[in-house]
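Engineer: pasting the structure only:
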């Protein structure tokens, strides 16, 4: 608004954020300038881009007459490091150039925690002096990973070994490194439940384990940085502690009963169903009430599916149930643009990866039972955390069968404890063991575990049928099993 002559780039990691950014920029300009933004000067695009759609990387590459790598080509060449590889290649072209192309007066980067160092160095090269670069990030996007490289690492050094970027804390100038202490997106109750389930605070302790925790911060003080305080016990390794949201870390209107539009009981609800069809029918009926009685618009509602691989087949259930009630819906990126989450007069359904970064007043999380147990449990609990924290006001967590009931029991434990998270903080050694057990597994590892489980299940079935005696098993295996499942607990 103040510098209409500037070329400003806004970039991000999740493609589905484009619609949200354009809407926010447009609203800001109308509120402050009473006019439409000059879209020839404001460039809102994905960090990568494609042959048909401009992106920060692709536009930078073309400015050097360099053909940008497509995702497919980069994936074949670099695998999981595809974007880093593409940016690194382009950086080499830039460094060889005698005249760097300074394309933008300012660059704003969202979801910086998901972007490689090579991308930041590319951004630095394209930004005009005095290098107006703002990067925003959530260090706790995944609960088990919480590190963001320093500016010195992100932007590198000059030819004399001096860091190109250092954040300063001059007493008479605005701070350059800002922590946002208040969470405006989520209600304090939804956020507490999301953290509680994400970490497994109220999870039942499985046999052979000391705790039900799935993951936890290495540094206990991180809890204070994200808005919690110890109300009982001691926030240190190896001690019992009870944590609660600090009143000042949530907007005042959540705690003021006269102003609050949302209360704890209505903010978060868990529901269990007998089948996928029953779940879809209930959600469709609830959404119909949202539209007809609660004065919500279709764009105020978001349905989140935890599994990207089964999202198409699972969408069919909710699509039919909604259509039976005259409600249109779309699967984001499939029956709508991948850059657009919300469509007029249609309810958005998305898998967890496209939901990331977006939000809605009412969120329905489906098939939550898939996040309760199993291999790669940290990833599954992170999925649940992300899904719940898409809600600005209300969230309904739905699931099927006994796994959903057990997840609901965890939720009720947190609610009955007045939204306090009470647990025994593990030692450093226990945290490392926890991380090892619940880590992501390679495809080969998963196949080997599934094969072993299948073989063991076959042996158990033979014993149950009386075709094999338990004393036919090796003594060391029986002793190991007895330690994990003592007779008194069997």
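Structural biologist: Yes, it's here. Bear in mind that the values here come from a model prediction, so they are computed numbers and not experimental data. Residues are numbered from 1 along each chain as shown.
Engineer: hey, let's count contacts and neighbours off CA atoms from now on
Structural biologist: Fine.
Engineer: Residue for residue, what is the longest helix this structure has?
Structural biologist: helix 443-464 (DSSP state H).
Engineer: now the helix or strand following that helix: how far from the chain's centre is it?
Structural biologist: Reading on from helix 443-464 to the C-terminus, the next helix or strand found by DSSP states H and E is helix 475-484. In terms of Cα atoms, centre = their mean, to the nearest Å, the centre of helix 475-484 is set 39 Å apart from its chain centre.
Engineer: Stretch 146-155 too?
Structural biologist: Stretch 146-155 sits 20 Å away from the centroid of its parent chain (Cα atoms, centre = their mean).
Engineer: mind listing what's buried in it?
Structural biologist: Residues of stretch 146-155 classed as buried by neighbour count (16 or more other Cα atoms under 10 Å): 154-155.
Engineer: Kindly report the same for stretch 332-345.
Structural biologist: By 16+ other Cα under 10 Å, the buried positions in stretch 332-345 come out as 332-333, 338-343.
Engineer: Show the contacting residues for residue 384.
Structural biologist: Shown in contact with residue 384 (Cα atoms under 8 Å, 6 or more residues apart in numbering): 194, 197-198, 306, 368, 371.
Engineer: Closest one to residue 152 out of these, please.
Structural biologist: residue 198 (31.8 Å; Cα to Cα).
Engineer: putting a second one here so we can go through both:
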């Protein structure tokens, strides 16, 4: 493995001496035995008594330990003396030592570390004009190798020690820790042991994530990836670090889902406290919902008031534009000739859920266009087109993009699903091995953005394409002890009662023999018509074994939490969207697979990708058998997707069908209501709504006649 540099080698473009050392380490890494080492540039940073401390370069090597370097000659460009540099480096050394020594795995005893920790001043030519009482050693280009060789450890640090050091330095120790699980009574390959290992794996940052949050902001940036790639976490730490660097900067963090507020605040607080001994200044770093209202302020409402406008409510905006009320208020505010920046930095999460008008408003409100957006890709099989920068921010008078992203970072690793489940879900969702493909990513770059590699073929009609998902782009903790057939099982039954017995038996076994908690298990019913029978029977049988259920289908008003302590969750496909569980039972698959509609394929994709560990699919009769055969083909080709690229005519048909599927959104809503309400309740609601609609029409006609 080559020496890894974070965030990027370009971090030292304004620090020539630091770049000299970095170039030397990179070019001689084999000779220096640094192939598995890490370099952090200007990271981590700490705030101590109002001063930001950092080591411009930190080297972490399994064969040598941890080395902090500072560069007096680079510091002179910013008005620092060598003594100032030495003092800052000593402060950083103390901070790093105090962070590392907290963790038992990283110390020999209360006061000494298991790994070497040293700090050096570096000057290419040695010696530098340095006077002071510091005992820091000075090294030059000619003595780096001697210095590292002198610190060579008797044996390399274990992988888990290096991983722990990196997690302390890169901030992943602040990630929210899951509740402790009792795994002692169970084997190391049990499901509960694998779940614990996965939870630990998820609590470490990967390469793409580190690059995304460590890079400083001087213009527009985009961070994108599949759902489950950690965009919200990355954006939160990026906001926290910006606040550490610039405590007086005006920062806004905004998002689409109101329920995200407390989660975001908790994340930012945890990350900020890694680098400063207090909470963030919430008067400077503001967490704002996108719209806002009378009680909770939002980015739009805050900006409207600041520019002398009265913010419109949802009801008021809907009167002007019933279909896109938020789009209307954003465009209205953008048209305000006095609109100017209110924040030094703006971070927008869930950018895929906003119309371009809100992103353009955010860009106008951010000083020097210092806007960072996080964007989910491929939320459904309908979302294969990634909006271009022209679509998001428009064009200038010459027709050129009005904005160019300073950084456009793709998070390739998806933590939500094992590789086996994600690849098979894409195969089934896209119809790769079905009667015909229903959706297609039309370029090599597009597939690579989603974490795949194109290993064969050109995207030309009739060409055979082979695409593979690399192991490093998915979590491995569960996969390494489970074959694809253990992770994904399909059972076909001839009788409804047999399917119920199978599901109940497997759940009981997972809880009693594998140590899985009931709340780690999710049952999704794909059969809308028979959902009550499925859930009633499953709940009754589980209750006989002392296992309770959280039946979301019984909750007509959506007030129940998706997950409840010590209860198995029973959910529809719609309500499961955006949630996940370690073990998912997808029952009644024959009801979803009895039609060829793209909408049904999308529901299959959504249901399958709720599984963080194991997926159990079941259904009745020949339709379920057809699903099983198609899934078997996906398993046979795993970790690859193999298909013939469609003709232009086939692509046209695909897009036409998908437009038809998307335009059936009203039908989707009615389906959802049918699924979640009793026939009597639904009839009552629709009757009242029909009366209101007719009354509105009569009022409109009367008003029209009066005006004329």
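Structural biologist: Cool, the structure landed. Keep in mind that what you see is a predicted model, and the values were worked out from it rather than measured.
Engineer: circling back to that earlier point, just among the contacts of residue 384 of the first structure, which is most surrounded?
Structural biologist: residue 198 (31 neighbours; other Cα atoms under 10 Å).
Engineer: counterpart of that one in the second structure?
Structural biologist: Counting by TM-score structural alignment, residue 198 of the first structure corresponds to residue 429 in the second structure.
Engineer: Residue 141 of the first structure too?
Structural biologist: Using TM-score structural alignment, residue 141 of the first structure sits opposite residue 379 in the second structure.
Engineer: Correct me if wrong, but its match is in a helix.
Structural biologist: No. Applying DSSP: H, G, I helix; E, B strand; the rest coil, one finds residue 379 of the second structure to be coil, outside a helix.
Engineer: just checking, it touches residue 350?
Structural biologist: No. Contact criterion Cα atoms under 8 Å: residue 379 of the second structure and residue 350 do not qualify, at 11.2 Å.
Engineer: Now do the strands in the stretch 51-200 of the second structure.
Structural biologist: Here the stretch 51-200 of the second structure has its strands, by DSSP state E, counting those that start in this stretch, at 51-54, 57-61, 65-70, 117-122, 137-139.
Engineer: Make a markdown table out of those strands and add mean neighbour count and distance to residue 25 of the second structure.
Structural biologist: Shown next, in a markdown table, are those (neighbours: other Cα atoms under 10 Å; distance: least, Cα to Cα, whole Å):
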| stretch | mean neighbour count | distance to residue 25 of the second structure |
| --- | --- | --- |
| strand 51-54 | 19 | 20 |
| strand 57-61 | 24 | 10 |
| strand 65-70 | 23 | 12 |
| strand 117-122 | 21 | 13 |
| strand 137-139 | 17 | 14 |
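Engineer: now the ones you listed as TSV including distance to residue 629 of the second structure?
Structural biologist: As requested, the strands of the stretch 51-200 of the second structure are exported to TSV (distance: least, Cα to Cα, whole Å):
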stretch	distance to residue 629 of the second structure
strand 51-54	57
strand 57-61	49
strand 65-70	53
strand 117-122	57
strand 137-139	65
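Engineer: what's the closest of these to residue 694 of the second structure?
Structural biologist: Among the strands of the stretch 51-200 of the second structure, strand 51-54 sits nearest to residue 694 of the second structure (Cα to Cα), with 65.1 Å.
Engineer: so of the contacts of residue 384 of the first structure, which ones are in helices?
Structural biologist: Judged by DSSP H, the contacts of residue 384 of the first structure include 194, 197-198 as members of helices.
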